[in-house]
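Trainee: Pasting a predicted model and its sequence here:
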Amino acid sequence: MKVALANPEIDGIVLQCLGKTFIAGADILEFGKPPQPPHLPSVLSELQNSPKPIVAALFGTVLGGGFETALSCHYRVALTGTKVGLPEVNLGLIPGAGGTQLLPRVCEVESAIELITSGKHIDIASPQAKGIVDKIVSDDLVLKTIEFAQQVALKQPVIATPLLNVKMGEAEDTIFAQYRAKLAKRARGQQAPQSAIDSIENALNLPFNQGLKKEREYFLSCRESTESAAMRHAFFAEKAAVKYPATLNKIEPLHIEQIAIIGAGTMGGGIAMSFLDRGYPVILVETSEENLARGTSGITERYKKMVLSKRISQEQMDIRLKMMKATCCYDDLHDVDLVIEAAFESMEVKREIFRKLDAVCKPQTILASNTSYLDIEEIAESTARPEKVLGMHFFSPANIMKLLEIVRCKETSETTLISAVALAKHIGKISSVVGMCYGFVGNRMYSCYGREANSLLLEGATPSQIDQAMVDWGMAMGPLAVNDMSGIDIAYNARKENPNLSKNPLYFHAANLMVEAGRLGQKTQKGFYQYDEAGVKSEDPAALAIFQQEAKLHGIPQQEISQAHIQERLIYALINEGAKILEESIAKQASDIDVIWLNGYGFPRYRGGPMFYADTIGLDKVLESIQQFYQVTGKEWWKPSPLLVELAHAGKRFSN
């Protein structure tokens, strides 16, 4: 650039990038390390202070520091389809090289607030991006950017972005307070979004250089926070979860084109939509024409709602529905590449289904079960192809939730496993490969979480106290509200299938009492809570009376229980069980457990997952509390994991 500025024959400068995209942001691995020259803020300062106009030629994904670079130029020309964003908030950070000061000077302040605090990527042609670029072109980006630069070079003087006024548009000064209140709910417990609001408001009230200095202070404060460390851990954990071991890298995944789903209920329909949404033809199988009609109607209705909310077009809906075939005949599955069974949680039912599939499907077809708890190795015994059998545990609603637990059995082949992992990526899922045990990783741990919630009901806590404590801690929903929503009888029936179910009579006693009293949750308008006609829940004196009576019967003293005690009981139960799962090699690394809980159970991302959270508070402190629970209750399930004891005594962490 210095050469161009010194050359009197050059009137303007075009900034272009080679490769598949414009600059897409910083290397996260470098965060916290000594800065390597050139220092980005210094480079951007030179761009901003250039006496000659600089035009950025944008294409691909222009993110983070790359977007700040573009904003530091005097003008921007973009290729159709270009996406821009400042995603730092997703890592517990705010833009650190001027993003909060530059963006509200080129687009309206409300758009800047939304873009920075959401961390989303937006298309350059969207209304929210108005003002960000000066011209959009459909081809010949560099040539047309040069032509644009030749035109603007004739204009004098050149006005640098920092000299522009903040674009308030129709927004009022109260917009900042409104967003602070909105983010207090949307990004509960997070520092970065609130710091971003403060920094954007500084752009309105402070000179550019002072605003820039404050932004840097906020950025460094966020970077050193536990919140940012947790969110960066989550980012890398998700990348690591889908990596193959080096020994498997040379194995090619099978080509999977045609999918069959057994079961057209809520889960089966959601799984079908996951594949239809990504262009895979799907055969939906049910036991009767009535069930089939109900299932296909449910899928159609879900798509209609997506059209009404403008998430997809009518044309897209029609295309997806045309790719779906419904049948009651297993013979129609003779040529499919993958079958996913999503039938009733009964070992007998599933074994019968797999016997039928083994008889009609071609030898290379992969047979997967969506079971939440059952022994897939036992299911595989019903086939002559155990190497082709594995678990693909989707989370409900399957077409929305990103997590997919892929369960590897003893005889599952490497090709089968890699094919499932590759397919998960194709349909936009975050997968985690786990070993076989009852409940796998997620539900096995969730049982411990729910177990403690049930115990606390008998000890004197109310459903709303337990749920509110966990929501305040950061969980998306409380465990008892979740149980009511999914149906208390679902887990009740699943426990009956557990060959190693605890013999303790108080194990999930509160939930068992609800089911036996016909209180199944929202679907019966009574569960842990009661529900009015609109579905609004409230505490139910009848349920509380059941808990109190049962506590008295079993000699359990009821008392006031603090919010902190509730939170510690439930979260430490997760951590202890997670450690046992690592001991047994059900999960290959602690970060895989975190991925499952972050993406499947509403665990707060700013805490990094249960195992990372344990690291942040110290395994010695976690162990001390678990030992106290064990001593006070005498319950076997509170016995500390040997791995936790070993790591705590050695001063080590679960995370590498």
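Mentor: Received the coordinates, thanks.
Trainee: From here on, just use CA atoms for contacts and neighbour counts.
Mentor: OK.
Trainee: give the contact list for the spatially closest residue to residue 304 that is not a sequence neighbour.
Mentor: Distances taken as CA to CA, 6 or more residues apart in numbering place residue 317 nearest to residue 304, at 7.6 Å, with adjacent residues excluded. Going by CA atoms under 8 Å, 6 or more residues apart in numbering, residue 317 touches 303, 304, 307.
Trainee: Is residue 317 in a helix, a strand, or coil?
Mentor: Residue 317 carries the three-state label helix when classified by DSSP: H, G, I helix; E, B strand; the rest coil.
Trainee: okay, now the one to match up with it:
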Amino acid sequence: MSQYVTVRREGDIAVVTLDNPPVNSLSHHLREPLDAALRDLRDDASVAAVVIHCAGRTFIAGADITEFNTPKATASPNLRELIVTLETFAKPTVAAIHGTAFGGGLELAMGCHFRVADGRAQFGLPEVKLGLLPGAGGTVRLPRLIGPEKALSAIVSGNPIGAEAALADGLVDAVYDDDLVANAITFAREGISAGKPLVAVRDREKKLAAARNDLAGFDSQIAEVLKKAKGLDAPKRCADAVRNALTMPFDEALVTERKYFVELVDGDQSKAQRHLFFAQREAAKVQGIGPDVKPRAVKRVGVIGAGTMGGGIAMSFLNGGIPVTILEMSKEALERGIHNMEKNYAISVQRGSMSEDAKTKRMGLLSGTTNYADLADCDLIVEAVFEEMGVKKEVFGKLDTVSNLGAILASNTSYLDVDEIAASTSRPADVLGLHFFSPANVMKLLEIVRGAKTAPDVIATALDVARRIGKVPVVVGVCHGFVGNRMLASRSAELEDLLLEGATPAQVDKVFTDFGWPMGPFAMGDLAGLDIGWRNRKSLGKTAAVADALCEQGRFGQKTGKGFYLYEAGSRAPKSDPEVEALIEAKARENGVNRRDISAEEIAERTMYPMINEGAKVLEEGIAARASDIDIVWTNGYGFPIGKGGPMFWAELEGLGKIVERLEYWHGKTGKDVFDPSALMRRAAEAGSFRHASSTGKVA
């Protein structure tokens, strides 16, 4: 029929094979021949049943995202029309699923009478992760197959369902270990022989009854699953659509689902989340690291330091199934670190997110030592020691003598010059930065810091290992703070002055949480510990009037029950403290500052706009290859709201010209460099985007 759809016959069973590499997405060029094939087979009296399966490594993994917001996305035949055609079959239709049936793939499969699967198959409706909901009946059909409660959880989270769970829940009718298509044909024949009733999914109502009789209970479940979706439109619309499956006739719920889909796909949040989807894939493309550059084998990892950071890094590798040797300077520190790792795993077991067997397996991959010589068999060694150049150099000097040739030496530094660290070894080509984010076993971001002499295969290895341990890697260049922390410093530069001039910590934090950040900078400071910044400032000869005064009073944040806020015993909820407000007023008088009312708009301009300007400088210097790389850093490592797509994407929506104008205003008012628009910032404002403004391309 076409290169994308072929039909063969096994007697009176027609086998339809879809072949649209690499993931069989439902592009228009696939939908057209599929529609023609289905109509022919439906009307062919010699065909007793139809089996639909896919060539390659997977079933249909979803829609073709590149067609969104283009005429092809809705051009006939669209997915909804294909499903309607399937539901008109008076003969059995069987979807034979291997790999992943995600999004439109699962929706198409639910248009069939039956679904059978390979034992390794996965199923899901992950559209919410793109700021969308299923747009071809997924929210109305899935509840009819697995029940509205499980459907709600699956659709709002977007998380996949394994084959065995799918079988137990009724999403699939059979699971096979091998010969999927042959077994699907046999399944169809046996169904015909047994006279299995052909009931379209749309007509199945049994599993809706309980929730229909207890809508209040179902609404409570909705409220629970939406707790983690603050500020995002898609999860709320997903929940609304599943509820409609209970309260509306099928066709009305279907029409409303489509209305929600169109509303979301045209909205800024979905555009932002789709931007991040493609940005993450772009971030994996690094200059000079083509398919010909092969990663080195990493069979064992060494971690130096068993504190909070080192322990989290070690757990990241253990979670990826990579054996770890962790080193500490004393037996006591080593035992304490390993105990804390085991305790963290035990909490996961207690919460039900990990089995006891998985915990035992991961801890079984761990060995501890106080002897550098025991790192000799490690292929990658990550130091996570105190953030001080002298200490780092001493560690790398030792590693230079004990590690094997070809072993990769990585620093978990947050700020320091990786090239200077590399120069303390005889093999700078093997050295790079691997900047994990705390807690390292949880946070997804991994900044891979490429030194001037870092070998291409070292970068390729870091990218490969990052994927193995479930991290989102971004390759960056060398500068103080790299991408994330450098921009964070600019975002934070005005915080003290905002307090002295009239704002309160709670007022500033509210601007951030209203924007969509999980917490504001002062609450974050209390969580991290104010003493950390205090110590860093003292080492650099810097001061901060309010924060230093708090630390001098022993107010280090949550760990002492007092910081910028008060914390009641056992609580992490910040409460405004009149003593802090009095301290701020006193410091303002000392500094001759007349306090005034400060608006939310001013707070946003004096914190977020300098961050964008610093991002432009990062691009101009080639520290980041693309503006979208910066967005990946900030959404995965710093809590920038995904519904806004990252700082650089958001800045373009905000208006680059507006941001430059306000930066110039504040630069004129304060004279501070942080407000002086960079050359690239100005060019981007003229071009309307960062993509069309040139940069040096140092990392690109």
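Mentor: Cool, got the structure. Nothing here was measured: the structure is a model prediction, and the numbers come from that model.
Trainee: one step back: how near is whatever residue of structure 2 lines up with the residue nearest to residue 304 of structure 1 to residue 323 of structure 2?
Mentor: Aligned counterpart of residue 317 of structure 1 in structure 2: residue 359 (TM-score structural alignment). According to CA to CA, to the nearest Å, residue 359 of structure 2 and residue 323 of structure 2 sit 14 Å apart.
Trainee: now residue 545 of structure 2
Mentor: In terms of CA to CA, residue 545 of structure 2 sits 46 Å off from residue 323 of structure 2.
Trainee: Give me the more crowded residue out of the two.
Mentor: Ranked by neighbour count (other CA atoms under 10 Å), residue 545 of structure 2 and residue 323 place residue 323 first, with 23 against 16.
Trainee: on that earlier part again, most surrounded residue in the contacts of residue 317 of structure 1?
Mentor: Of all the contacts of residue 317 of structure 1, the highest neighbour tally under other CA under 10 Å goes to residue 303, namely 22 neighbours.
Trainee: ok, the nearest residue to that residue once chain neighbours are set aside to residue 469 of structure 1 distance?
Mentor: Spatial nearest neighbour of residue 303 of structure 1, excluding adjacent residues (CA to CA, 6+ apart): residue 317 at 6.2 Å. Distance, residue 317 of structure 1 to residue 469 of structure 1, by CA to CA: 41 Å.
Trainee: So residue 444 of structure 2 is in contact with residue 472, correct?
Mentor: Yes. Between residue 444 of structure 2 and residue 472 there is a contact under CA atoms under 8 Å: 5.5 Å.
Trainee: tell me, what's touching those two both at once?
Mentor: residue 636.
Trainee: for residue 537 of structure 2, helix, strand, or coil?
Mentor: helix.
Trainee: What is the burial count for it?
Mentor: The tally of other residues near residue 537 of structure 2 (other CA under 10 Å) stands at 14.
Trainee: ok, it touching residue 543?
Mentor: Yes. Using CA under 8 Å, residue 537 of structure 2 is in contact with residue 543, at 6.1 Å.
Trainee: Walking through the stretch 51-200 of structure 1, point out its helices one by one.
Mentor: Ranges of helices within the stretch 51-200 of structure 1 are 64-72, 99-106, 109-118, 141-152, 175-186, 192-205, based on DSSP state H, counting those that start in this stretch.
Trainee: What helices and strands are in contact with the first one?
Mentor: Where contact means 3 or more CA pairs under 8 Å, 6 or more residues apart in numbering; DSSP states H and E, helix 64-72 of structure 1 is packed against helix 40-48, strand 83-85, helix 99-106.
Trainee: Contacts for that helix, please.
Mentor: The contact list for helix 64-72 of structure 1, computed with CA under 8 Å, 6+ apart, reads 22-26, 40, 44-45, 47-48, 56, 58, 76, 84-88, 95, 97-99, 102-103, 132, 160-161.
Trainee: burial count for residue 471 of structure 1?
Mentor: Residue 471 of structure 1: 19 neighbours (other CA under 10 Å).
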